[in-house]
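[1] Sharing a model that was predicted from the sequence below.
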Amino acid sequence: MTHQPGPPAPSPTASPGADAVTPAQALGWMHTARFLTTAPKLEFLPAHEMPEIAFVGRSNAGKSTCINTLTQQKRLAFASKTPGRTQSINLFALGRQGTTDAVLADLPGYGYAAVPKQDKLRWQQVMANYLVSRENLRGVVLLTDPRLGLTELDEILLEVIRPRVEQGLKFLVLLTKADKLNRSEGAKALSIARLQAGGGDVKLFSALKKQGVEETAFLLWQWAHPAASASPAPPSSNE
């Protein structure tokens, strides 16, 4: 198969002013997301210097729904009707007025039983290589259903990125579908996930009730603009 050159890398732009934004403004920034490119292999990814934030998680963890909720776009991230069938890394550019100051990377869901074993192994290797070698990766968002907790595959992924986390890579566990938990169940899920995550942030997230949406957008904005994020984050409603 002849390799077709991908789109040119997005041009960087100066980050917003040094004044820290509010969570609501950070959510507005997320709304600027637009499709950049799709890559079936790492070598198809464009090289660029903007901070990249990757979304990872098991199939059916609610990853596409989370991205669409954060960006307030119903079909930005495509949720396949057959979980596990989406097998490309999709990139979305972020930035106001057509400029780009960060990129979101939507990695394929993993762990779905119906996917052939060879495909699982291939994508596990592609994802591991991406998480280990992507130079401008600044943060990883791991989505998991709190009713299941972090699975063996999730923990393997955590081990893959642990060396980079120790070197400063940002890390967030989002407990999706939090609307299905009552208050005590949510508190318990947070406590367990914090122990399992071994560092990083943990938040409850509900696309249905918009729980954790602004807080997550604010955190991602801070990851992408560390120089402009000197002021502390507002208290999380999940605490």
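    All right, it came through fine.
[2] C-alpha only now, for contacts and for neighbours.
    Will do.
[3] Show me what counts as buried in stretch 159-172.
    For stretch 159-172, burial by neighbour count (16 or more other CA atoms under 10 Å) applies to 160-162, 164-165, 169-172.
[4] And for stretch 104-120?
    The neighbour-count check on stretch 104-120 (16+ other CA under 10 Å) flags 104-112, 120 as buried.
[5] Quick check, central residue of this structure?
    Closest to where the C-alpha atoms of the chain average out (CA atoms, centre = their mean) is residue 55, at 2.4 Å.
[6] which other helices and strands contact the one helix or strand that residue maps to?
    Assigned by DSSP states H and E, residue 55 belongs to strand 52-57. Counting contacts by 3 or more CA pairs under 8 Å, 6 or more residues apart in numbering; DSSP states H and E, strand 52-57 is packed against helix 63-71, strand 102-106, strand 137-144.
[7] ok, back up a step: from residue 183, how far out is the residue nearest to the centre of the chain?
    Between residue 55 and residue 183 the distance is 26 Å, computed by CA to CA, to the nearest Å.
[8] Pull the number of nearby residues for residue 122.
    As a burial measure, residue 122 scores 12 neighbours (other CA atoms under 10 Å).
[9] mind listing what's buried in the helix or strand where it lies?
    Using DSSP H and E, residue 122 sits in helix 117-133. Of all the residues in helix 117-133, those buried under the rule 16+ other CA under 10 Å are 120, 123-124, 126-128, 130-131.
[10] Could you dump these into a markdown table and include distance to residue 212?
    Output for the buried residues of helix 117-133, formatted as a markdown table (distance: CA to CA, whole Å):
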| residue | distance to residue 212 |
| --- | --- |
| 120 | 31 |
| 123 | 29 |
| 124 | 29 |
| 126 | 30 |
| 127 | 26 |
| 128 | 28 |
| 130 | 27 |
| 131 | 25 |
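[11] here comes the other one, which I'd like you to weigh against the first:
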Amino acid sequence: MTDIIKESINITKAEYIASAVESSQFPEEKLRQIAFIGRSNVGKSSLINSLTRFHNLARVSGQPGKTQTINFFKLTAKYYKDATTKDFYLVDLPGYGYAKTGQDKRKKWAVFIEKYFLFPQDLYCVCQLIDIRHEPMPSDVKMFNWLIEHDIPVFVIATKADKIGKGTVAKNISRIKKALNVRELTILPYSSTKNEGRSYLLDFIGQALVE
């Protein structure tokens, strides 16, 4: 995948709405949701800021496991074709698999995240972020399989693509597919630093909002 595709939308507005630790704190306004999840330190906040071009929307922390709530951001997408707009929620989920987080807290987060996924709402898909530099960890595979088993659509994004040579990208994408045991899976390599993959992801979101 490359950025030769012309994105169908532009993000014209982005605002923080709520942080939730229980379902009663989810936003009352019902909008389509696109959730982002991945291992701690996978580059989730950087990707969200790159995607929206609101650079302080998601806080980038040098401390893995910093995000401990489900964060809702209301975004407005404007279509280039006819200038219509659609609002949606970008949902930033806590990172999983951080070794220095206590086992009890990890279990608590896991239960909470599962409750979010199973909560009645207009969740279009989950964007699962996996570091392209390394083979998926058991926690990555476990999360992917859990989503598939519960019929939740998954879009895999391979982050930090600028950290490896272009010739290595295809090889590492194949390695991720093999680890997830889905050879025909579409995986998007993404570089938050260079915004590579942004146009494809924006087009994906644009299509998701009209389906």
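    Yep, it's here. These numbers come from a predicted model, not from an experiment.
[12] With both chains overlaid, what TM-score comes out?
    The TM-score (TM-score structural alignment, normalised by the length of structure 2) is 0.85; 199 aligned residues with a CA RMSD of 2.1 Å.
[13] Which ones among the buried residues of stretch 159-172 of structure 1 lie within strands?
    Cross-referencing the buried residues of stretch 159-172 of structure 1 against strands under DSSP state E gives 170-172.
[14] which one among those gets closest to residue 70 of structure 1?
    The nearest member of these to residue 70 of structure 1, counting by CA to CA, is residue 172 at 14.5 Å.
[15] Nearest residue to the counterpart of that closest one in structure 2 in space, please, no chain neighbours.
    The alignment partner of residue 172 of structure 1 in structure 2, by TM-score structural alignment, is residue 155. What sits nearest to residue 155 of structure 2 in space, not counting adjacent residues and going by CA to CA, 6 or more residues apart in numbering, is residue 127, at 4.7 Å.
[16] residue contacts, residue 26 of structure 1?
    Going by CA atoms under 8 Å, 6 or more residues apart in numbering, residue 26 of structure 1 touches 214, 217-218, 221.
[17] and the angle from the helix or strand encompassing it to strand 102-106?
    Applying DSSP H and E as the criterion places residue 26 of structure 1 in helix 23-30. Orientation of helix 23-30 of structure 1 against strand 102-106 (axes from the mean of the first three to the mean of the last three CA atoms, to 10 degrees) gives an angle of 70 degrees.
[18] Next, the buried residues of helix 23-30 of structure 1.
    So, applying 16+ other CA under 10 Å, buried residues of helix 23-30 of structure 1: 23, 26-30.
[19] could you dump these to a markdown table with distance to residue 147 of structure 1?
    As requested, the buried residues of helix 23-30 of structure 1 are exported to a markdown table (distance: CA to CA, whole Å):
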| residue | distance to residue 147 of structure 1 |
| --- | --- |
| 23 | 28 |
| 26 | 29 |
| 27 | 27 |
| 28 | 30 |
| 29 | 31 |
| 30 | 28 |
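[20] just to revisit the earlier point, and the buried residues of helix 117-133 of structure 1, which two are furthest apart?
    Maximum pairwise distance in the buried residues of helix 117-133 of structure 1, criterion CA to CA, is 16.3 Å, between 120 and 131.
[21] Now residue 172 of structure 2: closest residue in space that isn't a chain neighbour?
    residue 132 (6.3 Å).
[22] Please tell me how far the equivalent of the one you found over in structure 1 sits from residue 103 of structure 1.
    Structural alignment (TM-score structural alignment) places residue 132 of structure 2 against residue 146 in structure 1. Remark: distance between residue 146 of structure 1 and residue 103 of structure 1 (CA to CA) = 27 Å.
[23] These two: which is more packed in?
    residue 103 (27 against 24).
[24] Can you show me the helices along structure 1?
    Using DSSP state H, the helices of structure 1 run over residues 23-30, 63-71, 117-133, 152-166, 183-197, 213-224.
[25] how about a markdown table for those helices, with distance to residue 37 of structure 1 added?
    Shown next, in a markdown table, are these (distance: least, CA to CA, whole Å):
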| stretch | distance to residue 37 of structure 1 |
| --- | --- |
| helix 23-30 | 17 |
| helix 63-71 | 16 |
| helix 117-133 | 16 |
| helix 152-166 | 24 |
| helix 183-197 | 31 |
| helix 213-224 | 20 |
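[26] out of those, nearest to residue 97 of structure 1?
    Short answer: helix 23-30, nearest of these by CA to CA, at 10.5 Å.
[27] distance between the closest one and the chain's centre?
    Here helix 23-30 of structure 1 shows a centroid-to-chain-centroid distance of 16 Å under the convention CA atoms, centre = their mean, to the nearest Å.
[28] Now do it and helix 63-71, the angle between them.
    Using the same axes, to 10 degrees: helix 23-30 of structure 1 against helix 63-71 is 120 degrees.
[29] how far off helix 213-224 does helix 23-30 of structure 1 point, in degrees?
    Going by the same axes, to 10 degrees, helix 23-30 of structure 1 makes 70 degrees with helix 213-224.
[30] hang on, the earlier thing: do you know how far the match of residue 172 of structure 1 is from residue 18 of structure 2?
    According to CA to CA, residue 155 of structure 2 and residue 18 of structure 2 sit 24 Å apart.
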